[in-house]
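> no sequence on hand, only this structure:
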């Protein structure tokens, strides 16, 4: 598990001022980098996805609903696979996971990161080859580690000395030799457009490089001889647009690899660079293409390996939200429109923080558009809010919508594929929305909407 949404409080925030908003004159326009690749406005002004009108989706599946452009997700997976042809690309299960998505990414040749027993169960139940699964987490239980060993998970990312001892004992009992990586905290904190080197690594993940724990962990694994230490793992954050942080991280982790070689005569064959590549939530965000990322990261690794006289290890990366995040938008229905004494107009929709907690939790910024029609009305600077009993229940802090937005209108919010459904809750006892995949003009339900019966089924009192 990577530091959850690391850097979000610094680089993924909404204190950008009005400059990031769409131009009021473009209130009906779709900014391409914000939307799934097959979303456009149809002849009647309503959004379509893969040729299917969102009004049909709303009628058939209700709102709120997460709408997944399946070909978009698959094409983004292929973009990373093709840009990194000799690199293992790990899809981030924590961003969003269900059996249909597991099958999609498996069919596109990707690997899969999981960070809990539930995510592992989902992956295995969908037929993901266990050898293509990596298991993250700072506090994996004995039961989780046992299942990982018994099912043949391809690699386990070690996160503590306790875990090393725990996994060593389990592997010795079973007579197996699992592949492991050591997660190294390298003292680089990534932000959206910059990084800072820290004097100490004050977080719950990984082994400190500066304090010597990472080297000690590697030596313990090698000296015990039970686990198969394949390499080192480094992750510097999420929603990263600048690869400068990776250069510092690679330099430090490869220096550790050289230290291990010199001390134990072992040159580790693998290196995981992490990832957490950024996506566009607003017009201010400008993510790099997979091809651009591949070129920069290869140059970094080649240079640092040459400096340490190391063979270039087999690489793996973790794009994070960059595959599923842009492939999904959330479709809402407007319930009320309220002008508060000329100070602000609140557009309330039928979802909110139960289906997208990121705005409340991380002060994240999103965009929105009127989805069921276009309008010639004057633009209105509005705040899109949810239905929950919290003043912080905000979906989109500021966005231009037509001044004639009214109850019954459909509103769509792009970029909700990552960390929205996976972090969704039943706050106020609201059932979680469905996930609807659309491809070639046809829709299919891949995660059904929860019902009140589902909620009551867990209540045994």
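Yes, it's here. Please read these numbers as outputs of a predicted model, since none were measured by experiment.

> C-alpha only now, for contacts and for neighbours.
OK.

> residues contacting the residue nearest the centre of the chain?
Nearest to the geometric centre of the chain sits residue 321, at 2.9 Å (Cα atoms, centre = their mean). Residue 321 sits next to 92, 95, 239, 276, 277, 278, 279, 417, 418 when contact means Cα atoms under 8 Å, 6 or more residues apart in numbering.

> got another, please set it beside the one above:
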């Protein structure tokens, strides 16, 4: 018997796996309590997507509280175990920029993690959630005086400084207030992470961090990292904790982290010897990848932890130094796969597209439109990010067809999933679920075309509740003072 021809397969990118079972939920891409029920409908913690649609509407961000908490615990437990003999454990900072609301901040705190913030607004959420200042970190390459003062008032555990200019600002503001600022210096270790250019953060030519290499114009004969270290040691209003590096996001290879760890430990040793001090902390960043598609293979937290501990152990032994207290920032690896976005299918159309390298040969590309788009997930247009999707409201026995899931906005680049196999019988009214949308989707969402931002629901033990309400048209018009 000849194989069934799959519509549009000639247009599939080389990385996309061959079409398999269109009903399959690849475990790595979904929260641990997502499954198909006996009737073929997708459920999360026992709640069906049709019930979620009926209660909350679409588009809708659907988050598994249990999965979020389990991922948070897995990082804390794995790194504590791996580094127990070196420094007594690891401080794990959840990246508020990936997704933050008061409820999630409380989950983070209750699971023993700390919270990394990047703005006054994120600090406000932490305050509202009741997170104590010593458990908070403040990042950002251009913190305002108001943000720094707020951090000082809250007694932040650390302010991560990106430049010599900013370090002076923090020192002056702290001295004026008669307090001492806890400071880490962010360095650029020159490691190129294998990720999108806009989320690679450890190379020289970008806005973050202090260079090991480039001479600072304000400190002739010294690199920016050396000059900032000298000032941090000498400033009475600075409690110099140590160094920080973050090489990027959505990273799967371990080599970049290992190189960065060696460089930071070596520089820590150098500064400690030069000034006769002990720097008590070192942050090795994070940016660990998640599975957005079936080809992504994220590493288990325990595997990452053991590999990094081995590098730190060996490097400290070579340098003859004690390991500082380590901290990490797993970022999207905690929240990303805990969430999927639920859409309703609208219009469909199929066009004929010329196949690359085959003159005159065309193949069908099916466009499946949904009721959201780049306003609730801008990552595909910003970073060429790839996602996957499934028909969630039912199972299908039909053959797969290559499809492109697109949004409703007036932009040709409004693509949610560039290439995915969906069943031939996908139709208007079907519910589609896009996994892996917990990180940097709601956080980057916009009101483009005056679209209200969707709500976020948390599901646990068979019950769903709002943790962020969706916007209304009244919300959109509230700031418009023209009427």
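All right, it came through fine. Worth saying up front: this structure is predicted, and the values here are computed from it rather than measured.

> TM-score of the superposed pair?
Overlay of the two chains. TM-score (TM-score structural alignment, normalised by the length of structure 1): 0.94; 443 aligned residues with a Cα RMSD of 1.7 Å.

> so what corresponds to residue 350 of structure 1 in structure 2?
Counting by TM-score structural alignment, residue 350 of structure 1 lines up with residue 371 in structure 2.

> what's the nearest residue to residue 159 of structure 1 if we skip its chain neighbours?
Distances taken as Cα to Cα, 6 or more residues apart in numbering place residue 206 nearest to residue 159 of structure 1, at 4.7 Å, with adjacent residues excluded.

> what about the one you found, distance to residue 382 of structure 1?
42 Å (Cα to Cα, to the nearest Å).

> of those two, who's got more company?
Of the pair residue 206 of structure 1 and residue 382, residue 206 is the one with more neighbours under other Cα atoms under 10 Å, namely 27 against 22.

> state the distance from that one to residue 232 of structure 1.
For residue 206 of structure 1, the distance to residue 232 of structure 1 equals 11 Å [Cα to Cα].

> and what of residue 151 of structure 1?
For residue 151 of structure 1, the distance to residue 232 of structure 1 - Cα to Cα - is 23 Å.

> and the two? Which one has more around it.
More crowded of residue 151 of structure 1 and residue 232, by other Cα under 10 Å: residue 232, with 24 against 14.

> element containing the aligned partner of the more buried one in structure 2?
Aligned counterpart of residue 232 of structure 1 in structure 2: residue 243 (TM-score structural alignment). In this assignment (DSSP states H and E), residue 243 of structure 2 forms part of strand 238-244.

> so which elements touch that strand?
Packing partners of strand 238-244 of structure 2 (3 or more Cα pairs under 8 Å, 6 or more residues apart in numbering; DSSP states H and E): strand 181-188, helix 224-234, helix 255-275, strand 281-286.

> which residue of structure 1 sits farthest from its center?
Structure 1, farthest from centre, Cα atoms, centre = their mean: residue 341 at 38.8 Å.

> hmm, residue 473 of structure 2 is touching residue 454, no?
No. Using Cα atoms under 8 Å as the test, residue 473 of structure 2 is too far from residue 454 to be in contact (11.9 Å).

> excluding chain neighbours, what is closest to the aligned residue in structure 1 for residue 133 of structure 2?
Alignment note: residue 133 of structure 2 maps to residue 130 in structure 1; criterion TM-score structural alignment. Leaving aside its sequence neighbours, residue 130 of structure 1 sits nearest to residue 153 (Cα to Cα, 6+ apart; 4.6 Å).

> which residues in structure 2 does the lengthiest strand in structure 1 match up with?
If you go by DSSP state E, structure 1 has its longest strand at strand 328-340. Per TM-score structural alignment, the counterpart of strand 328-340 of structure 1 in structure 2 is residues 339-351.

> the matching stretch vs structure 1, average distance?
Stretch 339-351 of structure 2, aligned to structure 1 and superposed, deviates on average by 0.5 Å (mean Cα distance after the TM-score superposition for structure 1).

> the biggest helix by length in structure 2 to strand 281-286, inter-axis angle?
If you go by DSSP state H, structure 2 has its longest helix at helix 65-87. Between helix 65-87 of structure 2 and strand 281-286, the angle comes out at 140 degrees (axes from the mean of the first three to the mean of the last three Cα atoms, to 10 degrees).

> from residue 185 of structure 2, how far out is the equivalent of residue 64 of structure 1 over in structure 2?
In structure 2, the residue matched to residue 64 of structure 1 (TM-score structural alignment) is residue 59. Applying Cα to Cα, the value for residue 59 of structure 2 to residue 185 of structure 2 is 41 Å.

> just residue 443 of structure 2 next, same as before
From residue 443 of structure 2 to residue 185 of structure 2 the distance is 26 Å (Cα to Cα).

> more neighbours, those two?
residue 185 (27 against 17).

> wait, the more buried one sits on residue 166?
No. Judged on Cα under 8 Å, residue 185 of structure 2 makes no contact with residue 166 at a distance of 10.3 Å.
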